[in-house]
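Q: coordinates only, sequence not included:
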């Protein structure tokens, strides 16, 4: 009888050496995101960060998220270098809503079998997103779990921490009837609604070669989520901001009311901005009602700022000066029948 070969971790599907090699490859990526406050580098058991001075009552704001089934499109298209930007964006845009400045970010990368080239491409995107957000990639975790994920698949999660002066936290309590609703443009669906998008692609038999206005469909769908840190920080210096809302899954319908007092609603004019062509394509090929589209997708508005009506033009100008498109898309009005958003159709 043959004697069974001794088992090793590698024969069970986990390559420790590959994991160590990946850490060495991503160290320069993390170093490229360093900002004041970072103590040490990646590779330890925990990331160290010294809180900045100048705060009387500093409050830490945290947020965690993933990128949902957009990951499947990235994996099917073999485009891994931008999905990490989405991961950072979904987390830092959330903590922006409280008025926080992002300080650091942690990522979690899980797979069935580690492919260092793919993992490095993903984390290159994470580092790019951190640089855009002005936060440090302070550390992370790579988990190789054979049997948990199919070959070629991986999962991502992220965690961001920011800081805000307690007196400067945005709660929406300052909102008043007549305030202007400023919409900041999205780059596309961002990282929401992709389960519906994938169903539309399957039903319509769409392929990567399909083009919309001369751009490949797959490129439009994999456009990274916009990171609004610079625009929002500039806006808060330019005008008084009463509230912010990150428009993610649920669209304006579900997200904007979360930032408003219960007595107020947003009256939105859909004609005040041009809906990106990708949404029209999705609606037509999926035969999706406009009501459903608005409850799933951002429809071209990725972030909303509520400012005094008299500050609306200055707000739009400030946002545009920081590289984003912005529009006055509505006004705050008394809420009726519990409806937080009212579209002028």
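A: Great, that's in hand. Just so you know, these numbers come straight off a predicted model, no measurement behind them.
Q: Please count neighbours and contacts with C-alpha atoms only from this point.
A: Will do.
Q: show me where this protein has strands.
A: Counting by DSSP state E, the chain has strands at residues 38-39, 48-49, 58-65, 101-111, 136-144, 154-165, 180-185, 211-212, 215-216, 243-246, 264-268, 301-307, 326-334, 341-343.
Q: Check the burial of residue 150 by counting its neighbours.
A: 12 (other CA atoms under 10 Å).
Q: what's the distance between it and residue 144?
A: To residue 144, residue 150 is 12 Å away according to CA to CA, to the nearest Å.
Q: Over to residue 284?
A: 41 Å.
Q: Looking at those two, which has the bigger crowd around it?
A: residue 144 (21 against 12).
Q: Which among the strands of the chain is found nearest to residue 118?
A: Closest to residue 118 of the strands of the chain, according to CA to CA: strand 154-165, at 9.5 Å.
Q: Which strands or helices does that closest one pack on?
A: strand 58-65, helix 83-96, strand 101-111 (3 or more CA pairs under 8 Å, 6 or more residues apart in numbering; DSSP states H and E).
Q: Show me which residues of the shortest one are buried.
A: Neighbour counts using 16 or more other CA atoms under 10 Å place 58, 59, 60, 61, 62, 63, 64, 65 of strand 58-65 among the buried residues.
Q: give the contact list for the second one.
A: It stands for residue 59. 163, 164, 165, 166 (CA atoms under 8 Å, 6 or more residues apart in numbering).
Q: Double-check the first one against residue 57; I have them as touching.
A: Translated: residue 163. No. The criterion here is CA atoms under 8 Å, and residue 163 misses it with residue 57 at 10.1 Å.
Q: let's bring in a second model and compare:
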């Protein structure tokens, strides 16, 4: 049996990055002086005066919608949509405020849309955001999945932050400590590869893949209001590569890792996927990372105790992540 990679499953990250760099260069020309950071971070902050900034981000849940369709279970996918957006907002130290959703469906179905709405509401309540509107588009010529009720789901979220309290990774120094927070499972990334190597129709597998993306808003907001935090990273598509977004001059050496959840072990085994490929595709059990100075580790760990935090390693020079002899850059 051949070895699987994310690219072989149909998702070429390198080509996607080139495409994103190209459009970012074009769209960068639209930026006024009020835009406080470049495209490429988890969210963008815009100066609105009075020492405040509004931050905005947008994201979807990818092919996890196909797992929901296969399992005929739609009441949790909305939680993923909320989490994918608010977890990105907090990476700049932003408190999420409001969100809108976008549902594109092949054929309207009242029950399915209602179930999706239940998940959106549950996620929003847990994250403390208001869903203030959205769009439901009927696109039979575009949306193609497993059935006549196939759909896509995405959202856009905004939040507010004091400009002096923006956490953009620029203060990270060599020797600072990297703390990881466990994920709830696969979250909403790498599903295209996972679905290729697993039997998503199997009830146990399908339900595991459908576990909602963990919401980190409450513990992270509590942390940044109590301790100086230098960097925050949502470990989504690209796995460990996400750490490289924090500071272009800084990397990380990973010396410790929590027990890898069984679903990732199963994916790796069935797809004969290398450890390197797994860590650059999936979260591998760590869904969010925090960077603090060594003197603040003890306090940060105490505040995050309920999340079962793990010290993963430390910051090093150069924009690379080193783990188990592999270089991610």
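A: It's in. The shown structure was predicted, so the numbers you read here are calculated from the model rather than taken from an experiment.
Q: What would you report as the TM-score here?
A: In this superposition the chains share a TM-score of 0.80, using TM-score structural alignment, normalised by the length of structure 2; 274 aligned residues with a CA RMSD of 1.5 Å.
Q: before we move on, the earlier item: out of the contacts of residue 59 of structure 1, which is most surrounded?
A: Among the contacts of residue 59 of structure 1, residue 163 has the most neighbours (other CA under 10 Å), with 23 neighbours.
Q: What does it correspond to in structure 2?
A: Aligning on TM-score structural alignment places residue 163 of structure 1 opposite residue 160 in structure 2.
Q: Could you measure from its match over to residue 50 of structure 2?
A: Distance from residue 160 of structure 2 to residue 50 of structure 2, by CA to CA: 12 Å.
Q: same thing with residue 255 of structure 2?
A: 43 Å.
Q: quick one: terminal-to-terminal distance for stretch 224-233 of structure 2?
A: Termini of stretch 224-233 of structure 2 sit 13 Å apart (CA to CA).
Q: ok, the counterpart of residue 334 of structure 1 in structure 2 - contacts?
A: Under the alignment (TM-score structural alignment), residue 334 of structure 1 maps onto residue 317 of structure 2. Neighbour list for residue 317 of structure 2: 174, 249, 250, 251, 252 [criterion: CA under 8 Å, 6+ apart].
Q: Return a PyMOL selection command for the buried portion of these.
A: Those of those that count as buried under 16+ other CA under 10 Å are selected in PyMOL with:
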select buried, resi 250+251+252
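Q: Please identify which pair of the contacts of residue 317 of structure 2 lies farthest apart.
A: The most widely separated members of the contacts of residue 317 of structure 2, counting by CA to CA, are 249 and 252 (10.6 Å).
Q: Show where stretch 296-303 of structure 1 falls in structure 2, residue numbers please.
A: Residues 281-288 of structure 2 are matched to stretch 296-303 of structure 1 when aligned by TM-score structural alignment.
Q: what's next to the matching stretch, contact-wise?
A: By CA under 8 Å, 6+ apart, stretch 281-288 of structure 2 touches 6, 180-187, 189-190, 214, 216, 232-240, 258-261, 264, 278.
Q: Quick one: buried ones out of those?
A: Looks like these have 6, 180-187, 189-190, 214, 216, 232-240, 258, 261, 264, 278 buried, using 16+ other CA under 10 Å.
Q: Cross those against helices and list the overlap.
A: Among these, DSSP state H puts 264, 278 in helices.
Q: hang on, the earlier thing: now the buried residues of strand 58-65 of structure 1 as JSON lines including distance to residue 327 of structure 1?
A: As requested, these are arranged in JSON lines below (distance: CA to CA, whole Å):
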{"residue": "58", "distance to residue 327 of structure 1": "32"}
{"residue": "59", "distance to residue 327 of structure 1": "31"}
{"residue": "60", "distance to residue 327 of structure 1": "31"}
{"residue": "61", "distance to residue 327 of structure 1": "28"}
{"residue": "62", "distance to residue 327 of structure 1": "29"}
{"residue": "63", "distance to residue 327 of structure 1": "27"}
{"residue": "64", "distance to residue 327 of structure 1": "28"}
{"residue": "65", "distance to residue 327 of structure 1": "27"}
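Q: Tell me who's in contact with the alignment partner in structure 1 of residue 178 of structure 2.
A: The alignment partner of residue 178 of structure 2 in structure 1, by TM-score structural alignment, is residue 181. Each residue near residue 181 of structure 1 by CA under 8 Å, 6+ apart is listed here: 266, 268, 304, 305, 306, 307, 328, 329, 330, 331, 332.
Q: Okay then, goodbye and thanks.
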